[in-house]
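K.L.:
after the sequence you'll find the predicted model.
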Amino acid sequence: MLAMKKSFSILFFLSFLLLEIICFGIFPNEFRLQSSLATCDGNTPTTTNAVAKAAPDIRVLLGVLTRADKYERRSLVRLAYALQPAPVRAVVHVRFVVCNLTKEEDAALVEIEVAAYGDIIVLNCTENMDNGKTHTYFSSVPRLFADAPYDYVGKTDDDTYYRLAALADALRGKPRRDVYYGFLTPCHNRPETQYMSGMGYVVSWDVAAWVAATVELRDDLKGPEDKVFGRWLRWGGRGRNVYGAEPRMYDYLDGEMRQGATCFRHTLQEDTVAVHKLKDNLKWARTLKFFNATEGHRHSVLYHVDH
């Protein structure tokens, strides 16, 4: 019995020594005998703490309200967001929001998009712009994501380009309750309409939950959707922590447009959170080029592009 124990001890020691030798051979520069918990994969208490410190501290859902048949625009917007660097210590999920798929082609093609990307929300509504789609979206979110609530819920359109890291940084440090973040239109001149018009806005999760739970809002759906949304918040005394995002959120402007600069429209700037009124591919192209989305990609003999 004693000899058997000695043999087992020797075998255990040799196995441990072999593991150390393998680790040293594969990872000679990273090999450190820091503690008895160190393993070949480098999962020491030090690295575990580093990973924990880098864990996301803010979660944002950004819903892009669009129509099922806008395949080209959705493809462009999806690509534009995919090329952005991932926000640091933040989760920002961009999801396209459409109503019921009533056409045969949409039912098939959108289903393919869902299978390929998993980034489309199909609401139980009839497609509309100013007749309740915004309400359906905000009132559906708390139920759809009950198991993994977000800190903030945003709504925007498919002619707006958000810089997701800038959005996360703008929201980080703000309260997680009773928050409205967005452009205040029309430029603080009329307090009764100081809520987002068109380009998008973000509210804290509890505001979305309040929209879902408030029966009275279901009778106040018709009209310009974002003005209606502002009316709800004023009526219910919600979103009282208001943060205006101008001039970091604005309408697109370039030298070929007939319109001039205003309090809500100006040329592209480095610290942008969102650019609105990207109504055609040229405006998207110029915006993406300004923010270097077209730079730094791998070259290939298969194509040549003059910038």
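P.N.:
In hand now; what should we look at?
K.L.:
from here on, just use CA atoms for contacts and neighbour counts.
P.N.:
Fine.
K.L.:
ok but residue 140 is inside a strand, no?
P.N.:
No. Counting by DSSP: H, G, I helix; E, B strand; the rest coil, one finds residue 140 to be helix, located in no strand.
K.L.:
tell me, how many residues neighbour the residue nearest to it when sequence neighbours are not counted?
P.N.:
Using C-alpha to C-alpha, 6 or more residues apart in numbering and skipping the chain neighbours, the partner closest in space to residue 140 is residue 212 (6.8 Å). Counted with other C-alpha atoms under 10 Å, the neighbours of residue 212 add up to 20.
K.L.:
what helix or strand is residue 212 located in?
P.N.:
helix 205-213 (DSSP states H and E).
K.L.:
and if you look at residue 94?
P.N.:
Going by DSSP H and E, residue 94 is in strand 91-98.
K.L.:
just how off-centre is stretch 77-86 within its chain?
P.N.:
Relative to the chain's own centre, stretch 77-86 is displaced by 10 Å; criterion: C-alpha atoms, centre = their mean, to the nearest Å.
K.L.:
now do stretch 51-65
P.N.:
8 Å.
K.L.:
okay, how far is it across that stretch, tip to tip?
P.N.:
From its first residue to its last, stretch 51-65 covers 35 Å (C-alpha to C-alpha, to the nearest Å).
K.L.:
and if you look at stretch 80-99?
P.N.:
First-to-last residue span, stretch 80-99, C-alpha to C-alpha: 23 Å.
K.L.:
just to revisit the earlier point, ok, and what's touching the strand holding residue 94?
P.N.:
56, 58-68, 74, 119-123, 127, 137, 164, 168 (C-alpha atoms under 8 Å, 6 or more residues apart in numbering).
K.L.:
which of the residues you listed fall within strands?
P.N.:
59-65, 120-122 (DSSP state E).
K.L.:
may I have the secondary structure class of residue 181?
P.N.:
Residue 181 ends up strand, using three-state DSSP.
K.L.:
what residues does stretch 138-157 touch?
P.N.:
Residues contacting stretch 138-157 (C-alpha under 8 Å, 6+ apart): 58-66, 123, 176, 198-205, 208-209, 211-213.
K.L.:
mind checking which of those residues are buried?
P.N.:
The neighbour-count test (16 or more other C-alpha atoms under 10 Å) marks 58-66, 123, 176, 198-205, 208-209, 211-212 as buried among the contacts of stretch 138-157.
K.L.:
if I look at residue 109, how far off is residue 120?
P.N.:
Taking C-alpha to C-alpha, one finds residue 109 at 12 Å from residue 120.
K.L.:
looking at the two, which is more packed in?
P.N.:
Neighbour count, other C-alpha under 10 Å: between residue 109 and residue 120, residue 120 has more, with 19 against 14.
K.L.:
residues contacting the more buried one?
P.N.:
95-98, 113-114.
K.L.:
dropping in the other structure now:
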Amino acid sequence: MECDGYNEFRGIPFEQLWYWPSVRIFIGIWSVADKYEIRHLIRTLNLKQRRNLAGDIVDFKFILGIPSDNNPELKLKLKAENDTYGDLVMLDMVENMNNGKGYYYWKWIAEQLDTTRYDYVSKVDDDSFIHFQNLALNLRPLTRGHLYYGNKSPHSFFIRGTIEVLSVDLAYLIASFPFKKREWNGPEDVQLGAFLNKHAKSLNTIGENCLIFTDPRIRKVRQKMWRPWASPNSIAIHWLKDIRAWKGVIDLYFSDDN
């Protein structure tokens, strides 16, 4: 691996992370109604990961808005999917990426999720692979309060939307404010960062710029997040846009599974 993760840079080698107290994490995976195949693949991989966790707890659900086309057949498929797996959350808003979904997601976290079960809550996209154990290990030494964690450019004020991790108190902060269109319309990761920097009295922003990156096979997309490698210690790999793109992840992290 050609760079150090945040903890390693601070002098905590990866191997020593196992000795820190375990953590409990909720992951909300943003998806849209018609991406059933991607959800099924992610669900299968994540359930395998969850069974293999060493002391940590990582739960996940898929986060959707109401389909904008009011398609009855699609709604029936979503109902059948949720009846089968019980892992879909339908926010009370029309599906969108950058026009308020961020606010209503964090508000759902604060008002509907049993946050007493978690130290951290997070948002990821359904084109990102999240390595549950590596995420948990890297969060173990960090603060449980006012945390804003993920991939951050040294010159920016926000965590990129590949994975955004908040301590639970920040979700409550967001929910304590009414929705204001001017604060939440725009790129969701930028708007979240702007909101937290404006309203949080204390904010521990931690950039994890080595272990969260764009798929190494894609050289011309999002160069600022691109790495030429993936390692066993990686936390998140972004830009997995179709089933074929996930094959490299499966081969690297799940090759020993039956």
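P.N.:
Cool, the structure landed. Predicted, not measured: the structure shown is a model, and the values here were computed from it.
K.L.:
could I get the TM-score for this pair?
P.N.:
The TM-score (TM-score structural alignment, normalised by the length of the second structure) is 0.84; 234 aligned residues with a C-alpha RMSD of 2.1 Å.
K.L.:
in the second structure, what stretch matches the strand holding residue 94 of the first structure?
P.N.:
Mapped onto the second structure using TM-score structural alignment, strand 91-98 of the first structure covers residues 57-64.
K.L.:
average distance between that stretch and the first structure?
P.N.:
Mean deviation of stretch 57-64 of the second structure relative to the first structure after superposition (mean C-alpha distance after the TM-score superposition for the first structure): 0.7 Å.
K.L.:
rewinding a little: among the contacts of residue 120 of the first structure, name the buried ones.
P.N.:
95-98.
K.L.:
the stretch 151-258 of the second structure: helices as residue ranges?
P.N.:
168-175, 181-184, 188-199, 247-253 (DSSP state H, counting those that start in this stretch).
K.L.:
quick one: list the elements packing against the shortest one.
P.N.:
If I follow you right, that is helix 181-184 of the second structure. helix 188-199 (3 or more C-alpha pairs under 8 Å, 6 or more residues apart in numbering; DSSP states H and E).
K.L.:
now the corresponding residue of the second structure for residue 237 of the first structure: how far from residue 101 of the second structure?
P.N.:
Taking TM-score structural alignment as the criterion, the aligned counterpart of residue 237 of the first structure in the second structure is residue 200. Remark: distance between residue 200 of the second structure and residue 101 of the second structure (C-alpha to C-alpha) = 20 Å.
K.L.:
where is the longest helix in the first structure?
P.N.:
Looking across the first structure with DSSP state H, the single longest helix is helix 2-26.
K.L.:
do the same with the second structure
P.N.:
helix 36-51.
K.L.:
what's it in contact with?
P.N.:
31, 57-59, 62, 126, 129, 131-133, 242-243.
K.L.:
in that helix, what's buried?
P.N.:
38-39, 42-43, 45-46, 49-50.
K.L.:
likewise for stretch 199-216 of the second structure?
P.N.:
Under 16+ other C-alpha under 10 Å, the buried positions of stretch 199-216 of the second structure are 204-216.
K.L.:
other residues contacting the helix holding residue 212 of the first structure?
P.N.:
135, 138-142, 149-153, 176-179, 217, 238-239.
K.L.:
show me what contacts residue 166 of the second structure?
P.N.:
120-122, 146-149.
K.L.:
which of the residues you listed sit farthest apart?
P.N.:
The distance between the two most remote of the contacts of residue 166 of the second structure (C-alpha to C-alpha) is 13.2 Å, for 122 and 146.
K.L.:
one step back: go through the buried residues of stretch 199-216 of the second structure and name the one nearest residue 155 of the second structure.
P.N.:
Nearest member of those to residue 155 of the second structure, counting by C-alpha to C-alpha, is residue 207, at 11.0 Å.
K.L.:
centroid-nearest residue for the second structure?
P.N.:
Most central in the second structure under C-alpha atoms, centre = their mean is residue 124, positioned 2.7 Å from the mean C-alpha point.
K.L.:
find the nearest non-adjacent residue to that residue, please.
P.N.:
Nearest to residue 124 of the second structure is residue 163, by C-alpha to C-alpha, 6+ apart, at 4.5 Å.
K.L.:
can you find the partner of the one you found in the first structure?
P.N.:
So residue 163 of the second structure corresponds to residue 200, using TM-score structural alignment.
K.L.:
that match is in contact with residue 184, isn't it?
P.N.:
No. Applying C-alpha atoms under 8 Å, one finds residue 200 of the first structure not in contact with residue 184, separated by 10.5 Å.
K.L.:
correct me, but residue 58 of the first structure touches residue 88?
P.N.:
No. Using C-alpha under 8 Å, residue 58 of the first structure is not in contact with residue 88; the gap is 9.8 Å.
K.L.:
before we move on, back to that, show me what the residue nearest to the centre of the second structure aligns to in the first structure.
P.N.:
That one, residue 124 of the second structure, aligns with residue 156 by TM-score structural alignment.
K.L.:
that match belongs to a strand, doesn't it?
P.N.:
Yes. Read with three-state DSSP, residue 156 of the first structure is one of the residues of a strand.
K.L.:
quick one: it and residue 197 of the first structure, what's the gap?
P.N.:
With C-alpha to C-alpha as the criterion, residue 156 of the first structure and residue 197 of the first structure are 10 Å apart.
K.L.:
cool, and residue 46 of the first structure?
P.N.:
Distance from residue 46 of the first structure to residue 197 of the first structure, by C-alpha to C-alpha: 48 Å.
K.L.:
which one of the two has more residues nearby?
P.N.:
Neighbour count, other C-alpha under 10 Å: between residue 46 of the first structure and residue 197, residue 197 has more, with 20 against 11.
K.L.:
quick one: map residue 235 of the second structure onto the first structure.
P.N.:
Checking TM-score structural alignment: residue 235 of the second structure goes with residue 273.
K.L.:
hmm, residue 162 and that match touching each other?
P.N.:
Yes. The pair residue 273 of the first structure and residue 162 passes the contact test of C-alpha under 8 Å, sitting 5.8 Å apart.
K.L.:
report the set of residues contacting both of those two.
P.N.:
In contact with both residue 273 of the first structure and residue 162: no residue, using C-alpha under 8 Å, 6+ apart.
K.L.:
and residue 86 of the second structure, what's its match in the first structure?
P.N.:
Match for residue 86 of the second structure (TM-score structural alignment): residue 118.
K.L.:
how many neighbouring residues does its match have?
P.N.:
Residues near residue 118 of the first structure, counting by other C-alpha under 10 Å: 12.
K.L.:
now for it: which residues touch it?
P.N.:
Residue 118 of the first structure neighbours (C-alpha under 8 Å, 6+ apart): none.
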